[in-house]
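Asks: The sequence and its predicted three-dimensional model are supplied below.
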Amino acid sequence: MRTSELEQLKILPLFSEVTEESLASLLDSALLQHFPTGVVLIHEGHHADFLHVLVEGLVEIFTEQSGGEWGISLINPISTFILAAVVGDQPYLNSARTLTDSRVLLIPAQRVRDVFDRDVAFARIVARELALAYRSSVKKLKGYMARSSVERLANWILAEAQKDGAQGNIVVPFDRGTLASHIGTTRENLSRSLALLTDHGVRIRGREIVIDRKEQLEAFAQPQRFIDDPTS
């Protein structure tokens, strides 16, 4: 890595509390790589050789079951993904691929475990990352259990609008098949759900979703703190 890249990486949250010695140990053998859209970074069932840290771009975590694919989560920068397999020295339970051009930091898994064992500050950061991933999984499971697919879609739209800060519209950064997978439905049902939401303050323009009446959409979606609030 270039010196400028190393300086950028040193300020990432993952490394914010580690000692200089630990940071050097993590980064001296790490690789910062660019990947185009559609590259599979991790294969389900393979052993975890690297910790992946998404620095720029968008990554999809997914699984292949019974000849089909199902979305597990979407990873935004700056975040690790499938960290548990690295810490536990176990095979990956899911696969991962880029949905846009991305920059990913690859840190050898054994180096991560070595630093984890001796640097309390780094172990604390890793524990927080694992806790956040666990809570995110529980929230998604609760959404699947308590909501219909159209309600999940409505809440996804509200969450994306809040994330972008636009409040009025969002642009879906991937195809409808990917979106359908990540809200737990089929592409056909997604189209029907999008049509239903036009009665609840939403307009669809290709990949752009326009929220004309946010209050009406919220009244239908009924977002809940312990499902939809990323800070809870």
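Replies: Now that the structure is in, tell me what you want to look at.
Asks: can we go C-alpha only for contacts and neighbour counts from here?
Replies: Fine.
Asks: quick one, what contacts residue 217?
Replies: Residues in contact with residue 217 (CA atoms under 8 Å, 6 or more residues apart in numbering) are 154, 197, 200, 201, 202, 211.
Asks: got a list of what the third one touches?
Replies: Residues touching residue 200, when contacts are defined by CA under 8 Å, 6+ apart, comprise 213, 216, 217, 220.
Asks: circling back: so which of the contacts of residue 217 wins on neighbours?
Replies: Among these, the one with the most neighbours (other CA atoms under 10 Å) is residue 211, at 24 neighbours.
Asks: who's in contact with that residue?
Replies: By CA under 8 Å, 6+ apart, the contact set of residue 211 is 167, 168, 169, 201, 202, 203, 217.
Asks: Against that first model, consider the following:
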Amino acid sequence: MRQGALTLMRDLPLFEGVADETLEALTYGALLQWFPRETRLFAEGEIPDFLHILVEGTAMLAGCDEAGQETVIDIVRPGDCFVPAAVLADAPYLMSARTLESSRILMLAAPVLRAQVARDHALALRVMSTLVGQCRGLVREVKNLKLRTTTQRLAAFILSQVDPSPQDEAEDGATVELPVSKRVLASRLGMTPEQLSRTFTKLTPHQLHVTGNTVRVRSVEQLRRHCNVGHPNGHHTS
């Protein structure tokens, strides 16, 4: 198992440029497991025992109010790690996590990770880069929720799923497969499922065609302009 974890770690963005000696040390106490769909990985308020890194599948981070009403905070994709700030600070999780489909997850023992971050500057820089990226993503999300309409939020999400490779102007369309159910997507975008359905309907005359979880964008640039959503390399990105 340790050799399998080591091989995976060499391909993960979090460990790019980190020495094999450090990676080998991180495999002590590590676990690599498949989890079924809808498995709770950790709960809000728990102290982290591991840093979870998604290798395959999809998961989500969520928060709950006092009545138990859940809201999706983020969708976790392969290569992402779950709430590293809590792991490094040895502090309670501020959100829970669960799988949305069968998922393969690498779990690194929290005390081992903290010890290696303190010892290895290259690892510390990679972890810091991950924390910075997550912090900036959170700021973008707060701005998205507070400054954009529901139509703009949905358009921005769909456009974020479009292949970023240069588009041929004559072939400006794109097909997007929603990575999660519409119920989860609605919560992620700060809407009810009914609001999401109405927002899809509003966008249908403006470059969108939806069949199940497949979204056909007839013109990426026209959708951006109609919803006033900037290019991914610009200042108005989600």
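Replies: Sure thing, it's come through. Bear in mind that the values here come from a model prediction, so they are computed numbers and not experimental data.
Asks: still on that earlier bit, which of the contacts of residue 200 of structure 1 are buried?
Replies: Using 16 or more other CA atoms under 10 Å as the burial test, the contacts of residue 200 of structure 1 include 217, 220 as buried.
Asks: Quick one: mark the members of the contacts of residue 200 of structure 1 that sit in helices.
Replies: The helices, defined by DSSP state H, take in 216, 217, 220 from these.
Asks: Rebuild these as CSV, extending it with distance to residue 18 of structure 1.
Replies: Conversion of those to CSV gives the following (distance: CA to CA, whole Å):
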residue, distance to residue 18 of structure 1
216, 47
217, 44
220, 45
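Asks: Looking at these, spot the one nearest residue 11 of structure 1.
Replies: Of all these, residue 11 of structure 1 sits closest to residue 217, with 38.3 Å by CA to CA.
Asks: Alignment lookup: that closest one to structure 2.
Replies: Taking TM-score structural alignment, residue 217 of structure 1 has residue 223 as its aligned residue in structure 2.
Asks: Helices of structure 2, residue ranges please.
Replies: Under DSSP H, structure 2 gives helices at 2-10, 20-26, 84-89, 110-119, 121-147, 150-160, 182-188, 193-203, 220-227.
Asks: Only the buried residues of the third one, if you could.
Replies: When burial is assessed from 16+ other CA under 10 Å, helix 84-89 of structure 2 yields the following buried residues: 84, 85, 86, 87, 88.
Asks: what's that helix in contact with?
Replies: By CA under 8 Å, 6+ apart, the residues outside helix 84-89 of structure 2 that reach it are 47, 48, 49, 50, 51, 92, 93, 110, 113, 114, 131.
Asks: Tell me how far the last one lies from residue 47 of structure 2.
Replies: This points to residue 131 of structure 2. Applying CA to CA, to the nearest Å, one obtains 18 Å for the distance of residue 131 of structure 2 from residue 47 of structure 2.
Asks: Centroid-nearest residue for structure 1?
Replies: Centroid check for structure 1 by CA atoms, centre = their mean gives residue 75 as the closest residue, at 1.9 Å.
Asks: rewinding a little: out of the ones in helices among the contacts of residue 200 of structure 1, which is nearest to residue 17 of structure 1?
Replies: Using CA to CA, residue 217 is the member of those that lies nearest residue 17 of structure 1, at 41.2 Å.
Asks: roughly how far apart are that closest one and residue 192 of structure 1?
Replies: Taking CA to CA, one finds residue 217 of structure 1 at 16 Å from residue 192 of structure 1.
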